[in-house]
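Trainee: got a structure for you, letters missing:
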């Protein structure tokens, strides 16, 4: 299955089928701050404020099929269909994780041979037994035929989700898992976390800096 994020913010974007442009899913995240009413406002510190967000995933009919509750950047509650999971650990398997300096591998809960493999340059779903890639998150990419290439300028690319179906995992579980792993990947490898405006990323590239110098010289 191929799905394209039509907006740069993966937590607030429609997911469309690239071949037709038809809507598949919609991801919407709302944020709000909760203040403890029992605290004295004169002595209350910034740490007493907690940011709570809730990510809702809708199907094409507008029906809610999954939810993620966040406390800061930590997922504290996941709902998939009628199943409620407390904390992110319940979304993953119990076998040993794969840890190295540049790779983080976390087992799935639906197949002991499937691992989410996170690295600074990407996120994949790997069948460890056959060493075959069963899913990928393509960030800031362009689709050329049947393959993806990294966009030369971030603002020109889109994020794509590609995965094969699994008999023991629903599509909504795979989407939720990819979102959780992508947020974890960016945090672990200190990657940019605000993708709401890719033009900011473009303005910081060497090519953009070279272009600004050229314009100044031509004035």
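Mentor: Nice, thanks for sending it over. Please read all numbers here as calculations on a predicted model, not as lab measurements.

Trainee: Please make it C-alpha for all contacts and neighbour counts, starting now.
Mentor: Fine.

Trainee: Which parts of the chain are strands?
Mentor: 2-5, 13-16, 23-34, 50-59, 64-71, 74-80, 83-86, 98-99, 104-107, 114-119, 122-127, 132-144, 147-150, 158-163 (DSSP state E).

Trainee: Tell me which of these sits most buried.
Mentor: When those are scored by mean count of other CA atoms under 10 Å, the highest mean neighbour count falls to strand 114-119 (a mean of 24).

Trainee: top helix in this structure by residue count?
Mentor: When the chain is parsed with DSSP state H, its longest helix is helix 171-188.

Trainee: Check which helices and strands that one sits against.
Mentor: With contacts taken as 3 or more CA pairs under 8 Å, 6 or more residues apart in numbering; DSSP states H and E, helix 171-188 sits against strand 64-71, strand 74-80, strand 114-119, strand 122-127.

Trainee: rerun that using 10 Å as the cut-off
Mentor: strand 50-59, strand 64-71, strand 74-80, strand 104-107, strand 114-119, strand 122-127, strand 132-144, strand 158-163 (3 or more CA pairs under 10 Å, 6 or more residues apart in numbering; DSSP states H and E).

Trainee: Below is structure B, check it against A:
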């Protein structure tokens, strides 16, 4: 997830790039140069990594400094900090089979995670505003929509952003197409779809977007059906979400990625690692097989 190319489905071009690198000890600056002990590397210290999310022009939009598994996040120049600041709360509702985490940009928007799903839910309208699909195959279809006026307050374009399935960073990637405005304040919201492809062999994605208010007479809208493969590394991962007037797209994308890491820890799934994606896939496949065997023998 943290080494992926997010692809504009309508053009097949890269919209965003997420790259995570290991920060070597000798490249870190030492603030306490007068302390002799500070020049000795601490072998027990946590590994440090750095994640950058850039746009198609190479401009840095998001910067995440990792101290072990603890992130320090900067979004569009704003110092967000840790996960408690990203989600706007230090308390989390733990339930037997569900994890509920608030959002900082809307009190009615709640991240909802289970062992098998991750969604963004709006309790005000009682609708799902975002969904994370994992290891699925997308089958594009079309359907007819009746032309009807849409209130200006609901004229936010919906977009999907598939997050690439982990794979080898040294391989070439296959891409899917979709359209993505550069910012939530775009003057003409257009139905858009974003796919993320990792820098690895066949891994591509695209997602459905309903028609938006700017084109009320639009009669056909891209639609997709998703079929789970139930095998890590087979198929692709997709992130579908609706735009929000108070949050930039990249904040929603980053929040989804952080929620997926939390979800894996909460439900004792294969933890996300920064290792090579193929190795990570093998671990996830092994854990999945063992869980199924335990389920059959109980």
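Mentor: Structure's in. What do you need? Remember, it's a predicted structure, so these values are computed and weren't measured experimentally.

Trainee: residue range for the longest helix of structure 1 in structure 2?
Mentor: Using TM-score structural alignment, the residues of structure 2 aligned to helix 171-188 of structure 1 are 249-266.

Trainee: residues of that stretch that come out buried?
Mentor: 249-264, 266 (16 or more other CA atoms under 10 Å).

Trainee: Mean deviation, it versus structure 1?
Mentor: On superposition with structure 1, the mean distance recorded for stretch 249-266 of structure 2 (mean CA distance after the TM-score superposition for structure 1) is 1.1 Å.

Trainee: Just give me how far that stretch sits from the chain centre.
Mentor: Centroid displacement of stretch 249-266 of structure 2 relative to its chain, using CA atoms, centre = their mean, to the nearest Å, is 6 Å.

Trainee: cool, and stretch 84-91 of structure 1?
Mentor: Going by CA atoms, centre = their mean, the spacing between the C-alpha centre of stretch 84-91 of structure 1 and its chain's C-alpha centre is 17 Å.

Trainee: And residue 68 of structure 1, what's its match in structure 2?
Mentor: In structure 2, residue 68 of structure 1 lands on residue 64 (TM-score structural alignment).

Trainee: ok, that match - contacts?
Mentor: Residue 64 of structure 2 sits next to 20, 49-53, 70-75, 80-82, 254 when contact means CA atoms under 10 Å, 6 or more residues apart in numbering.

Trainee: swap the cut-off to 6 Å and go again
Mentor: Contacts for residue 64 of structure 2 (CA atoms under 6 Å, 6 or more residues apart in numbering) come out as 50, 51, 72, 73.

Trainee: Turn these into CSV, including distance to residue 1 of structure 2.
Mentor: Supplementary listing: the contacts of residue 64 of structure 2 in CSV, determined by distance: CA to CA, whole Å:
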residue, distance to residue 1 of structure 2
50, 14
51, 11
72, 17
73, 16
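
Trainee: Just give me the closest of the residues you listed to residue 292 of structure 2.
Mentor: residue 51 (33.8 Å; CA to CA).

Trainee: residue in structure 1 matching that closest one?
Mentor: Using TM-score structural alignment, residue 51 of structure 2 pairs with residue 55 in structure 1.

Trainee: could you measure its match against residue 179 of structure 1, distance?
Mentor: Distance of residue 55 of structure 1 to residue 179 of structure 1, computed by CA to CA, to the nearest Å: 10 Å.

Trainee: Also residue 83 of structure 1?
Mentor: Taking CA to CA, one finds residue 83 of structure 1 at 18 Å from residue 179 of structure 1.

Trainee: Next: residue 48 of structure 1.
Mentor: 28 Å.

Trainee: what's the answer for residue 169 of structure 1, then?
Mentor: With the distance defined as CA to CA, residue 169 of structure 1 ends up 15 Å from residue 179 of structure 1.

Trainee: and what of residue 5 of structure 1?
Mentor: From residue 5 of structure 1 across to residue 179 of structure 1, the span is 12 Å (CA to CA).

Trainee: Using neighbour counts, pick out the buried residues of the longest helix along structure 2.
Mentor: Taking DSSP H as the criterion, structure 2 has its longest helix at helix 277-297. Buried positions in helix 277-297 of structure 2, judged by neighbour count with 16+ other CA under 10 Å: 277, 278, 280, 281, 284, 285, 288.

Trainee: Take these and lay them out in a markdown table including distance to residue 113 of structure 2.
Mentor: Shown next, in a markdown table, are the buried residues of helix 277-297 of structure 2 (distance: CA to CA, whole Å):
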| residue | distance to residue 113 of structure 2 |
| --- | --- |
| 277 | 23 |
| 278 | 25 |
| 280 | 21 |
| 281 | 21 |
| 284 | 18 |
| 285 | 21 |
| 288 | 18 |
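
Trainee: and which of those is nearest residue 138 of structure 2?
Mentor: For these, the nearest to residue 138 of structure 2 is residue 281 (20.0 Å; CA to CA).

Trainee: ok, the closest one - contacts?
Mentor: Contacts of residue 281 of structure 2 by CA under 6 Å, 6+ apart are 232, 233.

Trainee: Could you find the counterpart of residue 143 of structure 2 in structure 1?
Mentor: Aligned partner of residue 143 of structure 2 by TM-score structural alignment: none.

Trainee: For residue 143 of structure 2, which three-state class applies?
Mentor: Three-state call for residue 143 of structure 2 (DSSP: H, G, I helix; E, B strand; the rest coil): strand.

Trainee: my guess is the match of residue 51 of structure 2 meets residue 29, correct?
Mentor: Yes. In this structure, residue 55 of structure 1 is within contact of residue 29 by CA atoms under 6 Å, at 4.2 Å.

Trainee: residues in contact with the aligned partner of residue 122 of structure 2 in structure 1?
Mentor: Matched to structure 1 by TM-score structural alignment, residue 122 of structure 2 sits across from residue 127. For residue 127 of structure 1, the contact set (CA under 6 Å, 6+ apart) comprises 113, 114.

Trainee: Tell me how far stretch 86-100 of structure 1 lies from the chain's centre.
Mentor: Mean C-alpha position of stretch 86-100 of structure 1 versus that of the full chain (CA atoms, centre = their mean) differs by 17 Å.

Trainee: which residues are in contact with that stretch?
Mentor: Outside stretch 86-100 of structure 1, the residues that touch it by CA under 6 Å, 6+ apart are 75, 76, 77, 104, 105, 106, 107, 108, 109.

Trainee: Cool, thanks, talk later.
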